[in-house]
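A.B. asks: sequence and predicted model, in that order:
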Amino acid sequence: MYRVLHRNLCTLIQPTAEAATTAAATTAAADATVTNFKSISQDIFKEQNFKRLVDKFKKASDVDSFRTKNSFYGAIVRRLAVAKCFNYVEDILEHQKQYSDISKEGFNARLITLYGKSGMHRNARKVFDEMPERNCTRTVFSFNALLAAYLHSSKFESVHRLFNKLPKELSIEPDLVSYNTVLKALCENDSFDSALSLFSEMDKKELKPDLITFNTMLDQLYSKGRFEEGEKIWNQMDVKGVEPDIRSYNSRLVGLALEKRTNEAADFLVEMEKKGVKSDIFSINALIKGFVNEDNLEEAKKWYGEIAKSSYDPDKTTFATFVPFLCEKGELKLAIEVCKEFFNIQCRVDASLLQLVVDKLVSESLISEAKEIVEHAKTNRYSRYKLNLPADE
């Protein structure tokens, strides 16, 4: 009986032990892969010489798992593009075409997207056009990547032209993402009538606009002074059953402020918060800008004061709007306090803004205060500003 029980117990334990060994090996391999990628990525990130960086990146691309790291690809390409090293962007991305992944639509769409975000729309189009040569089917997925590439490259008219042309040629049915991309391009190009027409066309295609659709339209219409059209789109949100978010509300706040209806905008902000949508710095900036435009110093000061009660800090736009207004109104004491707040939170602003304050203080014979601003600017931790102070002062 003992031998039978022992044999049965061993039979039960053995597979479990084997499974545990296999699992441990799999985990170890996964950990090694993660560690290896971390080591490789850190080496590439730390590389300051772009030629060596590109060579290391291309070598790392030989590893299958490395080619799945979309965010890492994006970070490196963005770094090269910001440095205007477009030849190196092309070197990295063209190198990817040698791998078997290039037969997959997703991989092609990634290359198209990376080229687009680098402003290299012609290269993006070339990748798209070459897909049939690789036996890779082009669907609305890669088509949308192409539209976005032209959008990121600021080729707004081309986005609309491709939208009208390619679906018929390639038997592709545009989807909501396609429409949202074209709407964005039309709005960026100030082609608002065409955007509104396309928005209406979505109903005929039985495409329900989403929050991205509405926010794109609201942001552009309200900010460009097309308030009445913006209001029509705003009302459509309720009809279509789309709940506005903070970005939607901020767009309308901007629209009301531009219409010099800032008191109404302030009431609207209160209404917004009662609905559970918390205001942010963009909300307050809209009100400050509105009251500055209406020459209402007290209300502008009041809403700047609201920032101190909130969980967020003023930003570059806050200072650029508020500080010149304070100088214009002779509120130099408050202007100095606001500048000190700017230094405290280490916010980057244009040096001309600080120079304006210094010049105004000097013109009012507040020399020691002007020197204080200049010294703060010199020793600011992240952005040291060189400001001019009259030599004879």
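C.D. replies: Okay, I see it.
A.B. asks: all contacts plus neighbour counts: C-alpha atoms, from now on.
C.D. replies: Will do.
A.B. asks: residue 125 and residue 114 touch, don't they?
C.D. replies: No. Between residue 125 and residue 114 there is no contact under Cα atoms under 8 Å: 11.8 Å.
A.B. asks: looking at those two, which is more packed in?
C.D. replies: residue 114 (28 against 19; other Cα atoms under 10 Å).
A.B. asks: element containing that one, please.
C.D. replies: In the assignment (DSSP states H and E), residue 114 maps to helix 105-117.
A.B. asks: I'd like to know which elements that helix is packed against.
C.D. replies: Helix 105-117 is packed against helix 70-82, helix 121-130, helix 140-152, with contacts defined by 3 or more Cα pairs under 8 Å, 6 or more residues apart in numbering; DSSP states H and E.
A.B. asks: now those in JSON lines, with distance to residue 364?
C.D. replies: Output for those, formatted as JSON lines (distance: least, Cα to Cα, whole Å):
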{"stretch": "helix 70-82", "distance to residue 364": "43"}
{"stretch": "helix 121-130", "distance to residue 364": "53"}
{"stretch": "helix 140-152", "distance to residue 364": "47"}
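A.B. asks: deepest of these, which one?
C.D. replies: helix 140-152 (a mean of 24; mean count of other Cα atoms under 10 Å).
A.B. asks: for stretch 370-382, buried residues please.
C.D. replies: For stretch 370-382, burial by neighbour count (16 or more other Cα atoms under 10 Å) applies to 370, 371, 373, 374, 376, 377, 380.
A.B. asks: ok, second structure coming up, stack it against the first:
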Amino acid sequence: MWRDAAQCRRVSMLFISTSSFSSSSSKPSSVRNYYLRKRRKCPLQPFKQQWLQSFSHQLAMRSFKESIKNGETRILFSLVQSFSTYQIEPSPKAYRFLFKFLTQKHRLFGHQIPQILDHIEKVASFETPECVIIDLIEFYGENNMLTEAVELFFRIPKFRCEPSVEALNALLSVICREKRGLEIVPQILLKTQAMNIRIEESSYRILIRALCKIGSVSQALELSKYMVDDGFIADKKICSLMLATMCEQMDNDICEVLGFLEDLKMLGFELRMVDFSNLIRVLVRRGKGIDALGVLKQMKTNRIRPDIMCYNLILYGLIVERDFLRVDKVFDELLLKGLIPDIHTYNLFINCLCMQNKIEDGIKMLGSMGELGCAPKLSTYITVLKALCEAGDLDRVREMMKGMRKKGVNLDSESYEIMIHGLIRNADMTEACCLLNEMLDDNYVLPPASLDRIICRLIKMGLFFNATELLNAVGFKGC
């Protein structure tokens, strides 16, 4: 008994082959020879032919690579010769490798590319893959050869290749890198109609990005309208890019920006957080902090949660307008929403307190920043030190500077200058000179105008020795 059918089949086949061998051996020799000759005349099976061609191709490519490695300069001749040795024609894959080699060594062999293209057009018989053409178009673009890239694109049908939108996009990406290339885009698009290439959404995106790059936002908007008319959906990233470009242009009035935003909404564009942030930024830049606060409210109405950057922009705009009551409300709101203030938030709010002469409140907040997970930086201390200097409270200034040194916070050139001018303003020239010497020891130098002001002040106060000593110190530092 056999356990499975597979084993039975193997045994039966074994018996069949044995019986056939025994039966054939029993036949006359003439019959057996005829049978063998007939079997020998059978052609190779298709998979064997493919394997043989593939093996020949590998050998030819190996021979070609060795020839160029040995310094062969006639690249096309070497390719054809290597393949003809094995009685086959160079394949598209071989030509793609050839073009990659030429583009990598374009300073030595780049001049041979036109010759090889002519050979493919007039001698070769295969259908050239479009990827080969795209690689060459990108190579021409990287080397600022726009004319060659355009000519190669329109030459695609001569290579027995059906051009598609991928080749068009490769050409548009190349020519849109420069303004002079944008000027020939209309001509190219008109000629592509005769090549049966339909502009797709990806093509529109390339053109709109190029127009935004040179600041032609109005033309980008018109092109977006054509894109929608062709049945495509307005891309969110593209609309955001157009809005951001519009906001960055300083010559645009805020009314123009808002009108542009309405045009984008007509295309089905819905604002995201980055778009609201750009609007808030441009309003703050125009000194319209209250209008920026209105955009923040609209952002919350659209159920978009503002981040700390948005609140920092609002705080800055309101502080510039000296609307301190709204500053307090906005700061309380961001805390209630669970946002964590960063160093910019604290700097802004402490500056707001100092502008209201609430220096003590600012000092208290500065002291509690570390407990709240945001250690104060030099910029935070400078805000409070400047306020204390303006208030004439030099004792608190000295106390704060000692605390800064204990915490490892060192003064920079700007902070030294603020401190020295504050001391001079309060007629404490001795302390100002000591701090100036310390500044020179730290390899910082005051601007020439500030040095002149200090030296003149010392001379007016009759402190000629101090003025001379300061001049010598400054000269010793090579200033």
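C.D. replies: Good, I have the coordinates. Just so you know, these numbers come straight off a predicted model, no measurement behind them.
A.B. asks: got any residues that touch both of residue 125 and residue 114 of structure 1?
C.D. replies: Shared contacts of residue 125 of structure 1 and residue 114 (Cα atoms under 8 Å, 6 or more residues apart in numbering): none.
A.B. asks: ok so, going back, tilt between the helix holding residue 114 of structure 1 and helix 70-82?
C.D. replies: 30 degrees (axes from the mean of the first three to the mean of the last three Cα atoms, to 10 degrees).
A.B. asks: what sits against the counterpart of residue 179 of structure 1 in structure 2?
C.D. replies: For residue 179 of structure 1, the aligned position in structure 2 is residue 276, judged by TM-score structural alignment. Contacts for residue 276 of structure 2 (Cα under 8 Å, 6+ apart) come out as 295, 296, 299.
A.B. asks: equivalent analysis for residue 285 of structure 1, please.
C.D. replies: With Cα under 8 Å, 6+ apart, residue 285 of structure 1 has these contacts: 317, 318.
A.B. asks: checking the aligned partner of it in structure 2 next. Helix, strand or coil?
C.D. replies: With TM-score structural alignment as the criterion, residue 285 of structure 1 lines up with residue 382 in structure 2. When classified by DSSP: H, G, I helix; E, B strand; the rest coil, residue 382 of structure 2 comes out as helix.
A.B. asks: ok, residue 382 of structure 2 to residue 404 of structure 2 distance?
C.D. replies: 11 Å (Cα to Cα, to the nearest Å).
A.B. asks: repeat for residue 8 of structure 2
C.D. replies: 93 Å.
A.B. asks: now residue 257 of structure 2
C.D. replies: As judged by Cα to Cα, residue 257 of structure 2 and residue 404 of structure 2 stand 45 Å apart.
A.B. asks: again, but for residue 17 of structure 2
C.D. replies: 98 Å.
A.B. asks: okay, the two: which has more neighbours?
C.D. replies: Using other Cα under 10 Å, the more surrounded residue of residue 17 of structure 2 and residue 404 is residue 404, with 16 against 12.
A.B. asks: can you pull the buried residues of the helix or strand containing the more buried one?
C.D. replies: Assigned by DSSP H and E, residue 404 of structure 2 belongs to helix 394-406. Buried positions in helix 394-406 of structure 2, judged by neighbour count with 16+ other Cα under 10 Å: 394, 397, 400, 401, 404.
A.B. asks: so which of the contacts of residue 276 of structure 2 comes closest to residue 443 of structure 2?
C.D. replies: residue 296 (45.4 Å; Cα to Cα).
A.B. asks: quick one: map that closest one onto structure 1.
C.D. replies: Per TM-score structural alignment, residue 296 of structure 2 is aligned with residue 199.
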